[in-house]
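Colleague: no sequence on this one, just coordinates:
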């Protein structure tokens, strides 16, 4: 199963693709999409959407996961982050991908074991879980962590679905 993880941001959106085969995870690709702060907001959003669409088209994905917005004291920044997140959700939805959405504390708990983990701890665990991956930056590491979280949640859901013997 190929999973795209997205860590949305208006300035920088991280993305990462992993392969999940049961409990085995492997790195496929990752990167960061940057927009120029001097550009008009609608143009930045359009560029972000187009770049995510290109990532989606580049892989035969089975699903996607997007980190939820963590509100902060600056309402304007939170709103812009939400708009960038909307572009990520739209690009994945247009490809008919099943999309998981995860709060940052859920991602930290899934990857590190505690919801209050520091960014450095998340990056260290991503490196450990995906050995050999050359991570493009902090946002790409966060995106890979979101993909790992989705892989864990999907695997757990599959184990919980009861199997039924065929009626004979």
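Modeller: Nice, I can see it. Given the structure is predicted, the values throughout are model-derived calculations rather than measurements.
Colleague: C-alpha from now on. contacts and neighbour counts both.
Modeller: Will do.
Colleague: buried ones in the longest helix seen in the chain?
Modeller: The single longest helix within the chain, with elements called by DSSP state H, is helix 138-160. Going by neighbour count (16 or more other Cα atoms under 10 Å), the buried part of helix 138-160 is 138-152, 154.
Colleague: Other residues contacting that helix?
Modeller: Contacts made with helix 138-160 from outside it, assessed by Cα atoms under 8 Å, 6 or more residues apart in numbering, are listed as 3-7, 12-18, 20, 22-23, 25, 30-32, 64-67, 100, 102, 106-108, 110-111, 122-123, 126, 135.
Colleague: can you give me how far that helix is from the chain middle?
Modeller: For helix 138-160, the distance from its own C-alpha centre to the chain's C-alpha centre is 8 Å (Cα atoms, centre = their mean, to the nearest Å).
Colleague: which stretches of the protein form helices?
Modeller: 41-58, 75-94, 104-111, 119-129, 138-160.
Colleague: let's bring in a second one:
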């Protein structure tokens, strides 16, 4: 199974493609789509869309794993992130990629086995599972890889429950 994990945003969209077979993970590619703060917001959304569409076409994932949006502190930021999520979802839908959403607690549980793990624990466990020499930077990229790993664990758990 090939999964694209995305940490949504409009300044930085972390992404990571992971291959999962036989309980083994292999990183395929990862990085970030970055937009300039001085660029008009609507153009930033175009850049996010184009970047994610290119990733979807280039790596042809079988699933997109994305964090569920939740309101944290800044109402202005959450609206912008929601709009960025919209263009991300559109790009995936246009490529025919099924979309799966997970809460932060579900990701923590799936990656570390502990629903209240801290960010560094998640990043380190993701690094170990993917056999990476270091935690990818920026943090958004590491978070995106964790999203992909979480979906691999959750999807196979769902499938094994169907047997």
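Modeller: Looks like it arrived, so ask away. Not measured: the values here are computed from a predicted model.
Colleague: so what number do they get for TM-score?
Modeller: Their TM-score after superposition, calculated using TM-score structural alignment, normalised by the length of structure 2, is reported as 0.94; 162 aligned residues with a Cα RMSD of 1.3 Å.
Colleague: hang on, the earlier thing: among the contacts of helix 138-160 of structure 1, which are in strands?
Modeller: Secondary structure from DSSP state E places 3-7, 12-18, 20, 25, 30-32, 64-67, 100, 102 of the contacts of helix 138-160 of structure 1 in strands.
Colleague: Quick check: chain neighbours aside, which residue is closest to residue 107 of structure 2?
Modeller: Beyond its immediate neighbours in the sequence, the residue positioned closest to residue 107 of structure 2 (Cα to Cα, 6 or more residues apart in numbering) is residue 150, lying 5.3 Å away.
Colleague: Would you quantify the distance from the one you found to residue 25 of structure 2?
Modeller: To residue 25 of structure 2, residue 150 of structure 2 is 11 Å away according to Cα to Cα, to the nearest Å.
Colleague: Confirm for me that residue 91 of structure 2 is in contact with residue 51.
Modeller: No: the pair formed by residue 91 of structure 2 and residue 51 falls short of the contact definition of Cα atoms under 8 Å, at 9.1 Å.
Colleague: Neighbour count for these two, which is higher?
Modeller: Between residue 91 of structure 2 and residue 51, counted using other Cα atoms under 10 Å, residue 91 has the larger neighbour count: 22 against 17.
Colleague: Need the counterpart of that one in structure 1.
Modeller: Superposed on structure 1 with TM-score structural alignment, residue 91 of structure 2 falls opposite residue 91.
Colleague: Please determine how far its match is located from residue 54 of structure 1.
Modeller: From residue 91 of structure 1 to residue 54 of structure 1 the distance is 9 Å (Cα to Cα).
Colleague: and what of residue 124 of structure 1?
Modeller: Remark: distance between residue 124 of structure 1 and residue 54 of structure 1 (Cα to Cα) = 28 Å.
Colleague: hmm, back to that, how much does the longest helix of structure 1 stray from structure 2?
Modeller: With mean Cα distance after the TM-score superposition for structure 1, helix 138-160 of structure 1 departs from structure 2 by a mean of 0.8 Å once superposed.
Colleague: now that helix and helix 104-111, what's the angle there?
Modeller: Using axes from the mean of the first three to the mean of the last three Cα atoms, to 10 degrees, one finds that helix 138-160 of structure 1 and helix 104-111 are set 70 degrees apart in direction.
Colleague: quick one: helix 138-160 of structure 1 to strand 63-67, angle?
Modeller: Using the same axes, to 10 degrees, helix 138-160 of structure 1 lies at 120 degrees relative to strand 63-67.
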